[in-house]
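Undergrad: Make a model of this:
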Amino acid sequence: MTLPSAAGLRRFLAILSVLTLAACQGLPEPPAPLGSPSPNQAPPAPPPATPSEATFAFEPFTGAPGNLADDLSRYIGIEAQKQGLILVRRVGAASNYRVKGYLSATGEPSSATVFYVFDIVDPAGTRLKRISGSETVGGTKGDPWQAIDSATLERIANRSVVEIVAWLNRR
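TA: Modelled structure (predicted):
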């Protein structure tokens, strides 16, 4: 019997931590596979607000160091403006949707991976859409967050905002 490598174990634990963070939010159902509803679940209902009326408030990100969370917030704001997505930036301001973000990173000397999950919820807290993915970059010794650079955060922001806009515009 062979034991998993330390890198494999770290990767498994990072994925497990992202899933655990998402599960701690009291969601009534497990996440569906990307792109399709589970066999016993109807597809998510279309968003109630029209694209021109929809407003989004991003909650503080869970899991990422403050400086990277701040940078990601800034890149999401830039991307939202490019894509015509209306963000509410005042704490506690009313919005049609809230976005809860969860991030985790794992690394080894040759690579580091950041995992992200964004849940779009309605004012009652019901999850309407989940966006998730990962980005792998060159590694670093020690803290894997040190390998996450601005280009990585820009890609996460772009992919996330594009998915939100696509969800919002589907009919």
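Undergrad: hey, let's count contacts and neighbours off CA atoms from now on
TA: OK.
Undergrad: mind listing the strands for the protein?
TA: When assigned using DSSP state E, the strands of the chain occupy the ranges 55-58, 86-87, 97-108, 111-121, 127-138.
Undergrad: would you turn those strands into a markdown table with distance to residue 72?
TA: Below are these laid out as a markdown table (distance: least, CA to CA, whole Å):
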| stretch | distance to residue 72 |
| --- | --- |
| strand 55-58 | 11 |
| strand 86-87 | 14 |
| strand 97-108 | 11 |
| strand 111-121 | 11 |
| strand 127-138 | 13 |
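Undergrad: To check against the first, give me the structure of this:
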Amino acid sequence: MGRVRRTGLSGLLVAMAALGLSGCGSSFFGFGEEESPAASTPAANPAATNSPSVLPGASSRPTVPVSNARFSFVSLTGAPASVTGRLSSALGREAATRGLQLAPSGDESATYIVKGYLSAVGDASGTIIVYVWDIFDKNGRRMHRLSGQESISATAADPWGAIDGAVLDAVARRTIEAIGTWGASD
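TA: Have a look, this model is predicted:
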């Protein structure tokens, strides 16, 4: 498989991917689908970046410090089960490394609920995975949205077939870092 590389995408590609993400379903962290408050309000990312970004007006300060919070990743749409399973493991490892506390889906002690959307697009030059994460409070109010992308030189007839562990590790690392950065915001 190819190594992770950083490249830019046109805003149109990311917007199309982000809009299309809510239509695909998959389970995440071994849990079933739930109707997402974000499913009715997906927003397109107007500018492509390799690092997670925040959409204007899509973020509120954490009501509970991230260091004291428990995050429940409850759904991930857009990717096949093999990818969501590997990404779930990578997120769990990265959260443990960085001291981010996770809670199982449906755990009422979770401070924040996290729902994700993935898309993979490819052509002869490589494959790009685009991700969007929405963080909700216990009342279902979206507190924060982050998005990003990772690119690799590998290709496959089905773009998901080109996504390897290094790419998923990078998505997990950037996701957990971005949650920590949100928690450190003033």
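Undergrad: tm score of chain vs chain?
TA: Once superposed, the chains reach a TM-score of 0.79 (TM-score structural alignment, normalised by the length of the first structure), with 156 aligned residues with a CA RMSD of 2.7 Å.
Undergrad: For residue 165 of the first structure, what is the corresponding residue in the second structure?
TA: Counting by TM-score structural alignment, residue 165 of the first structure corresponds to residue 180 in the second structure.
Undergrad: Let me know whether that match touches residue 69 as I believe.
TA: No - with contact defined as CA atoms under 8 Å, residue 180 of the second structure does not count as touching residue 69 (10.9 Å).
Undergrad: Pick the most buried one from the strands of the first structure.
TA: Stretch with highest mean neighbour count among the strands of the first structure: strand 97-108 (a mean of 23; mean count of other CA atoms under 10 Å).
Undergrad: tilt between it and strand 127-138?
TA: Relative orientation of strand 97-108 of the first structure versus strand 127-138 (axes from the mean of the first three to the mean of the last three CA atoms, to 10 degrees): 30 degrees.
Undergrad: so how far does strand 97-108 of the first structure sit from its counterpart in the second structure?
TA: On superposition with the second structure, the mean distance recorded for strand 97-108 of the first structure (mean CA distance after the TM-score superposition for the first structure) is 0.6 Å.
Undergrad: Point out the other helices and strands that that strand packs with.
TA: Secondary-structure packing of strand 97-108 of the first structure (3 or more CA pairs under 8 Å, 6 or more residues apart in numbering; DSSP states H and E): helix 6-23, strand 55-58, strand 111-121.
Undergrad: for the second structure, what's the longest helix?
TA: Assignment by DSSP state H gives helix 165-184 as the longest helix of the second structure.
Undergrad: by how many degrees do it and strand 126-137 diverge?
TA: Using the same axes, to 10 degrees: helix 165-184 of the second structure against strand 126-137 is 30 degrees.
Undergrad: re the thing from before, go through the strands of the first structure and name the closest to residue 144 of the first structure.
TA: Across the strands of the first structure, residue 144 of the first structure has its closest neighbour in strand 97-108 (4.8 Å, CA to CA).
Undergrad: what range in the second structure matches the closest one?
TA: Counting by TM-score structural alignment, strand 97-108 of the first structure corresponds to 112-123 in the second structure.
Undergrad: Could you list the residues in contact with that stretch?
TA: With contact meaning CA atoms under 8 Å, 6 or more residues apart in numbering, stretch 112-123 of the second structure is reached by 17-18, 20-22, 36, 69-79, 127-138, 155-156, 159-160.
Undergrad: Leaving out sequence neighbours, find the closest residue to residue 149 of the second structure.
TA: Counting by CA to CA, 6 or more residues apart in numbering, residue 149 of the second structure lies nearest to residue 130, which is 4.3 Å off, once chain neighbours are set aside.
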